[in-house]
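A.B. asks: pasting a predicted model and its sequence here:
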Amino acid sequence: MGGLVVVGVDGSASSLAAAEVAAGEARRRDAALRVVHAFMWPALHVPLGPSSWGPPEGGLRNMTERLVAEAVERARAVAPEVEVTGGVVTGEPLTVLEEQSRAAELVVVGSRGMGGFVGLLVGSTAVHLAAHGRCPVLVVREHPEATGPIVVGVDGSAAGDKAVDFAFAEAALHGARLDALHAWTPWNAPMAPPQDASMPYANEPGALAEGEERLLAETLAGRRERYPNVSVTQRVVRGATREALIEASRAARLLVVGARGRGGFAGLLLGSVSQAVLHHAHCPVAVVRGEDEHR
């Protein structure tokens, strides 16, 4: 057992679901699991112990230790063979979890925490961690599906290569089918050299579609060889990427995307497609940053 999976908990239903999912991920990886709660109150200089008028088990410190203990218990029930530890770390959640991610191979969080506003599908900590985490970040809703394929969005970008690698590895760990989906429109497809030099913006009918089919096949080719036991379905869809991925997530157990895609603006840590699926996907979402995005 050499790897480490980290899960952030705050006592919410989605964070307890995240602890259970994280336990399964740790078991599949033969990794240890660390349950972490970010405890901000000491920095605000508020009383942490029980009130002199209340029961001895009261107080903020005891409350946080109980919620960590509950998450640890839930994780051990899912994967009793996994080494599970829990801890309360003083600090703001994003800062604490980003630091934890430096030593982890995966960080798992719930989609919305105790401080989430009613109506929001995903909380700010999950979005910010997806942008700043130093390893892949898995965002879990309250009732994740355990069946269905793993869907990965493929856009052919160098930044997206890590997401494809992660998706193949997850499919192998889960024994799941992998659906590789590439969506394109004439506005985001790279223009092939025109056949007629007198018409610099003209292409043969179907040339763009053929190019996008080729892009997906070339992206998957080497990885198919490395993961011969993973069944892969290739799908090229003409349409908006975010809508295609959200629709595909309805029947998926996991959706994997890169943090930024082919059309991303330089300097943005999280692209519009990644943000859209975090908010609207119907299954857990893993966001994977490329090598250049960690610098």
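C.D. replies: Sure, I can see it. Numbers count the residues shown, from 1 in each chain.
A.B. asks: please make it C-alpha for all contacts and neighbour counts, starting now.
C.D. replies: Fine.
A.B. asks: if we go by neighbour counts, what in stretch 215-229 is buried?
C.D. replies: In terms of neighbour count (16 or more other C-alpha atoms under 10 Å), stretch 215-229 has its buried residues at L215, L216, A217, T219, L220.
A.B. asks: which one of these is nearest A244?
C.D. replies: The closest of the buried residues of stretch 215-229 to A244 turns out to be L216 (C-alpha to C-alpha; 15.3 Å).
A.B. asks: another structure for you, compare them:
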Amino acid sequence: MEGILVGVNGTVEADEALDWAVREASSSGHPLTVVRVAPAVDEARLTGVLEEVRAETAAILDRARERHEPFDAEYAVLPGPVPDALLTASADAQMLVLGRRRRGRIGRRVLGSVSTTVVENAKVPVTVVRHIDRPTGDPLDVPPPSDGPRVVVGVDTSTPSVAALRHAAEVAAHSGALLEPVFAWQITTLAPLPGSWGWAPPIDDYENFARECLDAAISAAEVDLPAGRLRPRVVHGQAAKVLIEASQGADRLVVGARGLGGFDRLLLGSTSRQVLDFAGCPVTVLRG
């Protein structure tokens, strides 16, 4: 299947993912396919279950059409397991979109097993659209002032992050958004500077070095946007925390599945996992 694929299951979270996918398909010009995975049943019951799920999926799509301007979409009902079905269906897609519920700000490992498996193994960009329950008085209930649509992308010069930057630039180009590449640096991640053995350079030298790294990544990604729509930022701090803060009020956060740190055996790096759990906007993950 080509274009934008969105997985639905009749929940509020999936409806929000569908709404996001409708807007993304309209903005990008890609076709939209709504995918529903039927529960695993024995062969004797499979035909009946598939028909039942097809009817439910058509109803989900009809409700979405009531919430939006007219749009074209197809739907497909596939037999499970869910991760396998979504990964197979999205192999030739431009993007796979999933919904997920965040259970609380103090919860641990809030990314579900299906989302984790899909994000870790998909060959295409995966966007996770979360429904966030916030307590009354949560300061994030009021997003910070925004100067228009904004796409944030985490950059650390790794191959996946350059791919993420290239993808984010394409999104900004077709959506008219401001692109905000963010390079989070700490002395522990940048030291030593070339030629700096045995002494500690001024802190400004580290920041300048980080800025050079970000500029090099922007060049490698061949970002071509007007100066007014490109706002590179170099921020001192832990990467996940910096990106989560930058995501507040943004339209999207884009990251590579793994950066420069971590272990090769881990398909989803710690920074990517943390932003998927706690970012304040939809998160798109690319494996590079």
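C.D. replies: Noted; the coordinates are in hand. Note that the structure is a prediction, hence the values are computed from the model and not measured.
A.B. asks: if we can go back for a sec, same list (the buried residues of stretch 215-229 of structure 1) but as JSON lines, adding secondary structure and distance to A189 of structure 1.
C.D. replies: Listed next are these as JSON lines, based on DSSP: H, G, I helix; E, B strand; the rest coil; distance: C-alpha to C-alpha, whole Å:
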{"residue": "L215", "secondary structure": "helix", "distance to A189 of structure 1": "10"}
{"residue": "L216", "secondary structure": "helix", "distance to A189 of structure 1": "12"}
{"residue": "A217", "secondary structure": "helix", "distance to A189 of structure 1": "15"}
{"residue": "T219", "secondary structure": "helix", "distance to A189 of structure 1": "15"}
{"residue": "L220", "secondary structure": "helix", "distance to A189 of structure 1": "18"}
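A.B. asks: buried sites along stretch 158-171 of structure 1?
C.D. replies: By 16+ other C-alpha under 10 Å, the buried positions in stretch 158-171 of structure 1 come out as A159, G160, D161, K162, A163, V164, F166, A167, F168, A169, E170, A171.
A.B. asks: so of those residues, which ones are in helices?
C.D. replies: Under the assignment DSSP state H, the buried residues of stretch 158-171 of structure 1 contribute D161, K162, A163, V164, F166, A167, F168, A169, E170, A171 to helices.
A.B. asks: rewinding a little: any idea which of the buried residues of stretch 158-171 of structure 1 is closest to P149 of structure 1?
C.D. replies: Distances from P149 of structure 1 to those, taken by C-alpha to C-alpha, are shortest for A171, at 8.1 Å.
A.B. asks: aligned to the closest one, what sits in structure 2?
C.D. replies: Aligned counterpart of A171 of structure 1 in structure 2: A172 (TM-score structural alignment).
A.B. asks: tell me the contacts of its match?
C.D. replies: Applying C-alpha atoms under 8 Å, 6 or more residues apart in numbering to A172 of structure 2 gives the contacts R150, V151, L178, L179.
A.B. asks: switch the cut-off to 6 Å
C.D. replies: L179 (C-alpha atoms under 6 Å, 6 or more residues apart in numbering).
A.B. asks: now A17 of structure 1
C.D. replies: E142.
A.B. asks: SS state for it?
C.D. replies: Taken by DSSP: H, G, I helix; E, B strand; the rest coil, the conformation at A17 of structure 1 corresponds to helix.
A.B. asks: so which of the buried residues of stretch 158-171 of structure 1 comes closest to E73 of structure 1?
C.D. replies: E170 (24.9 Å).
A.B. asks: L243 of structure 2 versus V254 of structure 2, what's the distance?
C.D. replies: Distance, V254 of structure 2 to L243 of structure 2, by C-alpha to C-alpha, to the nearest Å: 10 Å.
A.B. asks: what about stretch 33-44 of structure 2, distance to the chain center?
C.D. replies: Distance, stretch centre to chain centre, for stretch 33-44 of structure 2: 26 Å (C-alpha atoms, centre = their mean, to the nearest Å).
A.B. asks: just the buried positions in that stretch, please.
C.D. replies: For stretch 33-44 of structure 2, a neighbour-count test (16+ other C-alpha under 10 Å) marks T33, V34, V35, R36, V37, A38 as buried.
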